[in-house]
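**Q** Need the 3D shape of this:
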Amino acid sequence: MFANRISQTLHDEHRATIALMERLERAITRRQPIDVADSEGRRLLDDLAAAIEADTLRHFDFEETELFTLFDSVGDQLIGDHLTEEHSFMRPLGQQLVTLARRASAGGFDTDSWHEFSRAGAELVQRMVVHVQKEEMALLPLLDQTLDDATEARLLDAYLGTATPAS
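**A** Below is the predicted model:
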């Protein structure tokens, strides 16, 4: 448990992301294309596409525009630079998986699309798990220790989309 809500919110999202990556890894290691006629297979593809679009990319953007710039302003840019570099590798993989998952959900996999999906999926799983571990061990504790109440509330409002526009 974290002392502030933004760290806890990001931690909860990390847990959901790891659970999804575990589902993806199990499907890929079966070495058989995901059966889109099966409700579990279709749900995995739909969950994967939705989570990458709605959660993962938004999570990355928030970290880069809000958290890493905050750390930059206090002279601690190394963690943000490192994690931003990792985001730059995962974004295209995530976007590729969204496209492949949506295409497969509509028409299934053929040999080539399954190979492309499983290769990109395995790479994303590997990168994402390590990335989340780094954020859990370094970024979230740093946030938990350094944010004052007002900054934490502003960040949480910004992240959850509840911030009111300045007049």
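**Q** C-alpha from now on. contacts and neighbour counts both.
**A** Noted.
**Q** and the helix or strand where Asp144 lies, what other elements does it pack with?
**A** In the assignment (DSSP states H and E), Asp144 maps to helix 140-146. Under the contact criterion of 3 or more C-alpha pairs under 8 Å, 6 or more residues apart in numbering; DSSP states H and E, helix 140-146 touches helix 5-29.
**Q** compare with the first, here's sequence two:
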Amino acid sequence: MNVATTQVGGLLHRDHMATVETLEGLELLLRKNRKPPAFDPTLTAWLADLAARLRREVAEHFDFEETRLFPLFLAVGQTGIVEILGQEHQTILPLAQQVAALAEAATASGRFEPAGWDAFRALGGELIEREMFHIQKEEMGLLAGIAALLDPDQDRRLAEAFAALRG
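**A** Here you go, the predicted model:
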């Protein structure tokens, strides 16, 4: 089984690509605006969506990996990948939550205060860097490892469990 043929690998890959798209949008916003951007309905909606995605998707995705996939790797002695990705989750999740909180605060008030914008830019930039590198590792290591570990029935059950998280 390769990444392209595992159901759960395909779902995780699609999740990664959606996160990359979100992070690219964040990067564009940060690059275009050294000063706090003027709010309009489009920016307000985008920031609300960013916050929701970061709060829900990153946490759910990481939890799924930690509770459903990491044990499979540990069972066959693959502790290195679990340790590396787990440590990255512990760093990335709080960053994502902080960026989400800043986006929510700005959306609620209808603007970024200068200090809030500076924090959003700094934390957002760090989140982009860490999460993009993390996704690359998962695409190259975790998804390939999943393909080597799973039989078709395990793959189906994990794909169903992941799909259920996404509604």
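**Q** mean shift between the helix holding Asp144 of structure 1 and structure 2?
**A** When structure 2 is superposed, helix 140-146 of structure 1 averages 1.6 Å from its matched positions, counting by mean C-alpha distance after the TM-score superposition for structure 1.
**Q** just stretch 80-87 of structure 1 next, same as before
**A** Per aligned residue, stretch 80-87 of structure 1 averages 0.6 Å (mean C-alpha distance after the TM-score superposition for structure 1).
**Q** Output the residue interval of structure 2 matched by that stretch.
**A** Mapping stretch 80-87 of structure 1 onto structure 2 (TM-score structural alignment) gives residues 82-89.
**Q** What are the boundaries of the strands in structure 1?
**A** Assigned by DSSP state E, structure 1 shows no strands.
**Q** Report the central residue of structure 1.
**A** Thr56 (3.0 Å; C-alpha atoms, centre = their mean).
**Q** which position in structure 2 aligns with that one?
**A** Counting by TM-score structural alignment, Thr56 of structure 1 corresponds to Val58 in structure 2.
**Q** Just give the nearest non-adjacent residue to that match, would you?
**A** Leaving aside its sequence neighbours, Val58 of structure 2 sits nearest to Leu93 (C-alpha to C-alpha, 6 or more residues apart in numbering; 6.9 Å).
**Q** Count the neighbours of the one you found for me.
**A** 18 (other C-alpha atoms under 10 Å).
**Q** do the one 3 residues further on as well
**A** Counted by other C-alpha under 10 Å, the residues lying close to Ala96 of structure 2 total 25.
**Q** Would you agree it is in contact with Arg55?
**A** Yes - using C-alpha atoms under 8 Å as the test, Ala96 of structure 2 is close enough to Arg55 to be in contact (7.0 Å).
**Q** distance of Ser109 of structure 2 from Leu102 of structure 2?
**A** 11 Å (C-alpha to C-alpha, to the nearest Å).
**Q** ok, the two, which is more surrounded?
**A** The residue with more neighbours, out of Ser109 of structure 2 and Leu102, is Leu102; 22 against 9, by other C-alpha under 10 Å.
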